[in-house]
Each structure stands twice: as C-alpha cells, then as structure tokens.
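Q: Sequence below, structure please.
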Amino acid sequence: MDSVTQIVLGAAIGEAVLGKKIGNKAMLYGAIAGTIPDLDVFASHFTDTVTALSMHRGFTHSILFSILFAPIFGWIVSRYETLKNFKSWSWLFFWAFITHPLLDAHTTWGTQLFWPFDLRLAFKTIFVIDPLYTLPFLVFLILAMMQNRTTKKRRLYNKIGLLLSSSYLVLTFLLKWVAFTQFQAALKNQNVVYLQLDTRPSPLNTILWSANVETEDAYKLGNFSFFDTKPVTFETYPKNHDLLGKLSENEKVKRMIAISEGWYTITKKNEQLYFNDLRFGLLSLAPNSQNFVFQYRIDVDDLGEVQFIEAPKDKRDGKKLLSELWLRIKGN
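A: As a prediction, the model looks like this:
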C-alpha cells in the first residue's frame, strides 16, 4: 500500500500496543515502524531493474524480518526513551512490521511474506491506494490522538478505525468473488476457451474490476463495474512470446517472466523489443491501447548482456486515466 496508509496503520498498531502507557509517542513510533519495510525501494538505486523488482517486498516484508529486527529496534528505543521496557517496545515494532506486509498481501504486487521461500502472496483485492480504506481509518486515528492517553474514548476510536479498515479488507474478498463470477459468465457466454483468469480492482476503488484472461496464443483484458448494464467485453492482445527468440533462454529474461508470473506480452517498435507486464493493466481504457502501466525496453549490448529499462510515463496519461476511470465506474 501507499506510504500514507502504512503510516496510519503503523500508528494505529502503535497506539493499540503502547498508547495507554506513552500516549501519542506510541503512534509516532508505530508510524515510523510502519514505513521501515518499504526502505527496500532504495535497492533500485544500486542494482539493475530485474534484481530491484525481485527484491521489492522481499526480505523486509517477511515474517523473518519482523522476528529478527523487532527486538533490535525495541532494544535501541528502550535505551533512550523514558519507558525502559524492552519487551513492550519489541512488541510494538513486531506488530507494526508484520501488519505492513499483511496489508500489502492484498494488493496486486503482493509480498514475499514467507521469504526466503520463493512464494509471493498476492490476494489482489485492493489497489495500492484506496481512499475507502485509508480515510475512515485516518479520521478515527486523529480522533484518538486528540484524547487523553488514559481515556476509554481514545482506545474506542482506535479500535473502531482498526475494525472498519479490517472489515473493508474482508469485504473486498466478496467483491472480488462477485466480479470473478461475472467475468466467468461473460467468457462462457462468448464461448471463449481460456487457460486461466485473473482479476484485480482498478485504481482507487473496488467498484470497477479488471480481468486478465489467458488463451492459447493471446491475452484478453476486460473490465466490469457493479453499475454495468451491458455485457462485459474483452480486448485481445497477442502474446508474441516468440519475438524473444534466443533471448527466452537468457537468465534475466527468465527472471522477468517469473516476476510477472507469466502475465506478459512482447511488442516490437522500430526493431526494439518491449516487455509488457499485464498484471497492472493499461494507462488507458481506450480500445486496443498499448500504453501498459509497466513496460520495459529490452536492451542487448555488444557482449550479449541484457538490460530491462522501464519506459517513462507521461503525467498526462495518469490524469486522463483517472477521468476515464470515473466514467467507466458509473457503468458501460
């Protein structure tokens, strides 16, 4: 999830663990702890694209990280804070650390919660930024912050925030199931023979859902809104995996395919190959758009070394997408 959401969650966890003893300081340390796992993003400044992607939401988002580093941070803070209880501080950091990847597991990218095992947990029930999850949570956190640390009202507000946000996460599973059945029915009605079907919420909401459908030689992408009155339609994108040629045996290419979980197409523009990660869809809802959210140029130097370079994004595309999403959410 986005940094603001993780800060809110971390602060609420800090309050639940130590708020009664140290007041708003618990929220402060919880907020800091809630952002620490995302420090893995700095890997992109020191490694190549493929390695950075494979490390993202890896070790720092694992159960192992929470177990190993919570006592370390707990010990450090207990050395200089008034509250000298090492165990209490360790619990605060542990719960702030572990709830971070648990929340991230609901997004499309997912998280390697069980690192070092090569297993990415991704429920794909919530977009990385979702105001319906964050804003009510933030409101009750602020209300709790304004109360005396010993009052029952403070604990009540914090509990309500945690309960509302958690309930919303549970609701997203139901919404995903309903959307999934709608896509299944549409594919059946259109006599589409497919290998697998993957669904996810569109940006900023859980009303409009997107589907990736794998067929033998292509992928079909479609959208469904709970306000739709017309049948679901799908756009077809050829896989073009054969365009990779001998590059398909390259180690970096294999890793990139694994990272995308096999959901990718290859396009060719002016003799240049591009790798398109389909898991995150397109930056446009226009028919036959080729403007993928994550598109990587495949560069090969004279020595045969392969590099993946992420294609730059135009801010205007993002603004246009938001406008298109608002119209599409209201139904087809």
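
Q: CA only for contacts and neighbour counts going forward, please
A: Will do.

Q: For Tyr80, see how far away Ser66 is.
A: Here the criterion is CA to CA, to the nearest Å. By it, Ser66 lies 22 Å from Tyr80.

Q: same question, Phe173
A: Distance from Phe173 to Tyr80, by CA to CA: 43 Å.

Q: Over to Arg155?
A: For Arg155, the distance to Tyr80 equals 26 Å [CA to CA].

Q: Of those two, which one has the most company?
A: Set Arg155 next to Tyr80 and count neighbours by other CA atoms under 10 Å: Arg155 wins out with 21 against 9.

Q: could you say which helix or strand contains the residue lying closest to that one once chain neighbours are set aside?
A: Distances taken as CA to CA, 6 or more residues apart in numbering put Ala144 closest to Arg155, at 6.9 Å, once the chain neighbours are dropped. Ala144 belongs to helix 131-145 when assigned by DSSP states H and E.

Q: which other helices and strands contact that helix?
A: helix 3-22, helix 152-189 (3 or more CA pairs under 8 Å, 6 or more residues apart in numbering; DSSP states H and E).

Q: wait, which of those helices is closest to Trp95?
A: Closest approach to Trp95 among the helices and strands packed on helix 131-145 (CA to CA): helix 3-22, 6.8 Å.

Q: The next helix or strand after the closest one versus helix 131-145: what angle between them?
A: Once the chain leaves helix 3-22, the next helix or strand it forms, by DSSP H and E, is helix 24-35. Helix 24-35 and helix 131-145 are oriented at 150 degrees to each other (axes from the mean of the first three to the mean of the last three CA atoms, to 10 degrees).

Q: what's the burial count for Glu271?
A: Counted with other CA under 10 Å, Glu271 comes out at 7.

Q: ok, now how distant is it from Phe59?
A: Between Glu271 and Phe59 the distance is 38 Å, computed by CA to CA.

Q: top strand in the chain by residue count?
A: The strand spanning the most residues in the chain, taking DSSP state E as the definition, is strand 272-282.

Q: Next, count neighbours for Lys246.
A: 8.

Q: State the distance from it to Ser62.
A: Taking CA to CA as the measure, Lys246 falls 35 Å from Ser62.

Q: again with Tyr133
A: Taking CA to CA as the criterion, Tyr133 is separated from Ser62 by 23 Å.

Q: To compare against the first, here's the next sequence to fold:
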Amino acid sequence: MDSLTQIVLGAAVGEAVLGKKIGNKAILYGAIAGTIPDLDVFASHFTDTVSALAIHRGFTHSIVFSVLFAPLFGWLVSRYEKYKDFKGWTLLFFLALFTHPILDAHTTWGTQLFWPMDIRLAFKTIFVVDPFYTLPFLVCLIIAMCYKRTSKKRRIYNNIGLTLSTTYLAITFVLKGLAFSKFEEALSNQNKTYEQIDTRPSPLNTILWNANVETKYNYLLGSYSFFDTQDINFEVYPKNHELLGELIENEKVQRMIAISEGWFTINKINGKLYYNDLRFGLLNIEPNSQDFVFKYLINVDGQGEVTFTEEEKTQRDGKKLMSNLWQRIKGN
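A: Okay, the predicted model is just below:
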C-alpha cells in the first residue's frame, strides 16, 4: 500500500499496544515502524531494474524480518525512552512491522511474506492506493489523538478505525469473488476457451475490476463495473513471446518472467523490443491501447548484456487515466 496508509496502520497498531501507557509516542513509533519495510525501494539506486524488482517487498516484508528486527528496535528505543518496557516496545515494533506486509499481501504486487521461500503472496483484492480504506481509518486515528492517553474514547476511536479498515479488507474478497464470477460467466456466454483468469481492482476503488485471461496465443483483457448494464467486452492482446527469440533463455529475461508471474506480452516498435507486465493493466483504457502501466525497453549491449529500462510515466498519463476510470466506473 502507499506510504500514508502504512503510516496510519502502523500508528493505529502502536496506539493499540502502548497508547494507554505512553500516549502519542506510541502512535509516532508505530508510524515509523510501519514505514520501515518500504525502505527496500532504495535498492533501485544501487542495482539494476530486474534485481530491484526482485528485492521489492522481499526480505523486509517477511515474517523473518519482523521476528529479527522487532527485538532490536525494541531494545534501542527502550535504551533512551523513559518507558523502559523492552517487551512492550518489542511487541509494538513486531506488530507494526508485521501488519505492513499483511496489508501489502492484499495488493497486486503482493509480498514475500514467507521469505526465503520463493512464494509471493498476492490476494489482489485492493489497489495500492484506496481512499475508501485509508480516509476513515485516518479520521478515526486523528480523533483518537485528541484525547488523553487514559481516555476510553481514545481507545474506542482507534478500535473503530482498525475495525473499519479490517472489515473493508474482508469485503474486498467478496467483491473480487463477485467480479470473478461475472468474468467467468461472460467468457462462457461468448464461448471463449481459456487457461486461467487473473482479476484485480482498478486504481482507487473496488467497484471497477479488471481481468487478464490467458488463452493459447493471446491474452484477453476485460473490465467490469458493478454499475455495468452491458456485456463485458474483451480486448485481444497477442502474447508475441516468440519475438524474444534466443533472449528467452537469458537469465534476466527469465527473472522478469518469474516476477510478472508469466503475465506479459512483447512488442516490437521501430526495431526495439518492449516487455509489458500485464498484472497492473493499462494507463489508457481505450481499445487496443499499448500504454501499459509497467512497460520496459529491452536493451542488449555489444557484449550481450541484457538490461530493462522502465518507460517513464507522465502527469498527463495519470490525469487521463483518472478521467477514463471515472467514466468507466459509472458503467458501460
């Protein structure tokens, strides 16, 4: 999830653990702990694109990380804070660190919660930024902060925020199931044979859902809003995996394929190869758009070294996507 959401979650967890004993300091340390796992993004400054993608939401988002570092952070803070309860600090840091990857596991990217096992847990029920999850949670936390640490109302409002956010997460599974059944029904009605379906919510909401459908030679991309009145339309995107040629055997290409879980297409434009990660959809929802959210130029130097360079996204791309999404959410 986005940084603000993880700060709010960490802060609320900190309040639940030690708020009654140390007041807003529990919120502060919980917020700090809630952001620590995302420090893995700095890996992009020290390594190549493929390695940075593999590292992201890896070790720092694992149970192992929470178990190892919670006592360390708990010990450090208990050394200089007036409140000296090592166990209390350790519990605060553990829960704030651990709930971070648990929440991220609900997104499309997912987390390697069970690192070092190569398993990425991704429920794909919520977008990385979802105001319906964050804003009520944030409001409840702010209200709780306005009361003294011994006040029952402080704990009540914090618990309301935690309950609302958790309930919303549970509801997203129901919404995903309903959307999935609609995609299955549409494919059946249109007599389309397929190998697998991958569904996820569109940006900022859980009303409009997207589906990637794999067939033998193509991917079918479709969308469904709970306000739709017409049939689901699927756009055809050829896999074009053969365009990779011998590059398909390259180690970095294989790592990219593993990272995208096999959901990718290849384009050749003006003699250049592009790798499109389908899991995150398109920036432009117009028919046959090739503006994928994550699109990489494949470079091969004179020594045969392969590198991936992500295509930059502009503010204009974001504005156009938001406008298109709003129209699509309202139904077809």
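
Q: Superposed, what's their TM-score?
A: In this superposition the chains share a TM-score of 1.00, using TM-score structural alignment, normalised by the length of structure 1; 332 aligned residues with a CA RMSD of 0.4 Å.

Q: returning to that earlier point: what residues of the helix holding Ala144 of structure 1 count as buried?
A: Buried residues in helix 131-145 of structure 1, counted by 16 or more other CA atoms under 10 Å: Tyr133, Thr134, Phe137, Leu138, Phe140, Leu141, Ile142, Ala144, Met145.

Q: Out of the residues you listed, which is nearest to Phe114 of structure 1?
A: Phe114 of structure 1 has its nearest neighbour among those in Tyr133, at 25.1 Å by CA to CA.

Q: Tell me which residue of structure 2 lines up with the closest one.
A: In structure 2, the residue paired with Tyr133 of structure 1 is Tyr133, using TM-score structural alignment.

Q: got it, and Lys188 of structure 1?
A: Applying TM-score structural alignment, one finds that Lys188 of structure 1 aligns to Ser188 in structure 2.

Q: Just confirm the match of Tyr133 of structure 1 contacts Ala170, I think it does.
A: No: checked against CA atoms under 8 Å, the pair Tyr133 of structure 2 and Ala170 is beyond contact range at 11.2 Å.

Q: which residues are common contacts for those two?
A: When CA atoms under 8 Å, 6 or more residues apart in numbering defines a contact, no residue borders Tyr133 of structure 2 and Ala170 alike.

Q: circling back: pull the distance from the longest strand of structure 1 to the chain's centre.
A: Taking CA atoms, centre = their mean, to the nearest Å, the mean C-alpha location of strand 272-282 of structure 1 is offset from the chain mean by 17 Å.

Q: what's the most centrally placed residue in structure 2 in contact with, if anything?
A: Geometric centre of structure 2, nearest residue: Thr107, 3.5 Å, by CA atoms, centre = their mean. Contact analysis of Thr107 of structure 2 by CA under 8 Å, 6+ apart lists Met1, Ala122, Phe123, Lys124, Thr125, Ile126, Phe127, Val128.

Q: one more time with 7 Å, if that's ok
A: If you count contacts by CA atoms under 7 Å, 6 or more residues apart in numbering, Thr107 of structure 2 has them with Ala122, Phe123, Lys124, Thr125, Ile126, Phe127, Val128.

Q: and the fifth one, which of the three is it?
A: What it means is Ile126 of structure 2. The local conformation at Ile126 of structure 2, judged by DSSP: H, G, I helix; E, B strand; the rest coil, is coil.

Q: I'd say it and Asp104 touch.
A: No: Ile126 of structure 2 lies out of contact with Asp104 (CA atoms under 7 Å); the separation is 9.0 Å.

Q: can you pick the most crowded of the contacts of Thr107 of structure 2?
A: Highest neighbour count within these, by other CA under 10 Å: Ile126, with 27 neighbours.

Q: Identify the residue spatially nearest to the aligned residue in structure 2 for Ile13 of structure 1, adjacent ones excluded.
A: The equivalent of Ile13 of structure 1 in structure 2 is Val13 (alignment by TM-score structural alignment). Spatial nearest neighbour of Val13 of structure 2, excluding adjacent residues (CA to CA, 6+ apart): Ala96 at 6.0 Å.

Q: State the helix or strand in which the one you found lies.
A: If you go by DSSP H and E, Ala96 of structure 2 is part of helix 86-104.

Q: just Trp209 of structure 1 next, same as before
A: Under the criterion of DSSP H and E, Trp209 of structure 1 resides in strand 208-214.

Q: Would you check how far apart Thr314 of structure 2 and Lys320 of structure 2 are?
A: From Thr314 of structure 2 over to Lys320 of structure 2 the distance is 10 Å, taken as CA to CA.

Q: Now do the same contact list for the residue lying closest to Ile63 of structure 1 once chain neighbours are set aside.
A: Among residues not flanking Ile63 of structure 1 along the chain, Leu113 sits closest, at 5.8 Å (CA to CA, 6+ apart). Contact analysis of Leu113 of structure 1 by CA under 7 Å, 6+ apart lists His61, Ser62, Ile63, Pro101, Leu121.

Q: cool, and Glu235 of structure 1?
A: Glu235 of structure 1 neighbours (CA under 7 Å, 6+ apart): Lys220, Leu221, Gly222, Pro287, Asn288.

Q: Filter those down to the buried ones, PyMOL style.
A: In PyMOL, a selection of the buried entries from these looks like this (16+ other CA under 10 Å):
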select buried, resi 220+221+222
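
Q: Reformat the contacts of Glu235 of structure 1 as JSON lines; add distance to Tyr194 of structure 1 and secondary structure.
A: Output for the contacts of Glu235 of structure 1, formatted as JSON lines (distance: CA to CA, whole Å; DSSP: H, G, I helix; E, B strand; the rest coil):
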{"residue": "Lys220", "distance to Tyr194 of structure 1": "9", "secondary structure": "strand"}
{"residue": "Leu221", "distance to Tyr194 of structure 1": "12", "secondary structure": "strand"}
{"residue": "Gly222", "distance to Tyr194 of structure 1": "14", "secondary structure": "strand"}
{"residue": "Pro287", "distance to Tyr194 of structure 1": "21", "secondary structure": "coil"}
{"residue": "Asn288", "distance to Tyr194 of structure 1": "20", "secondary structure": "coil"}
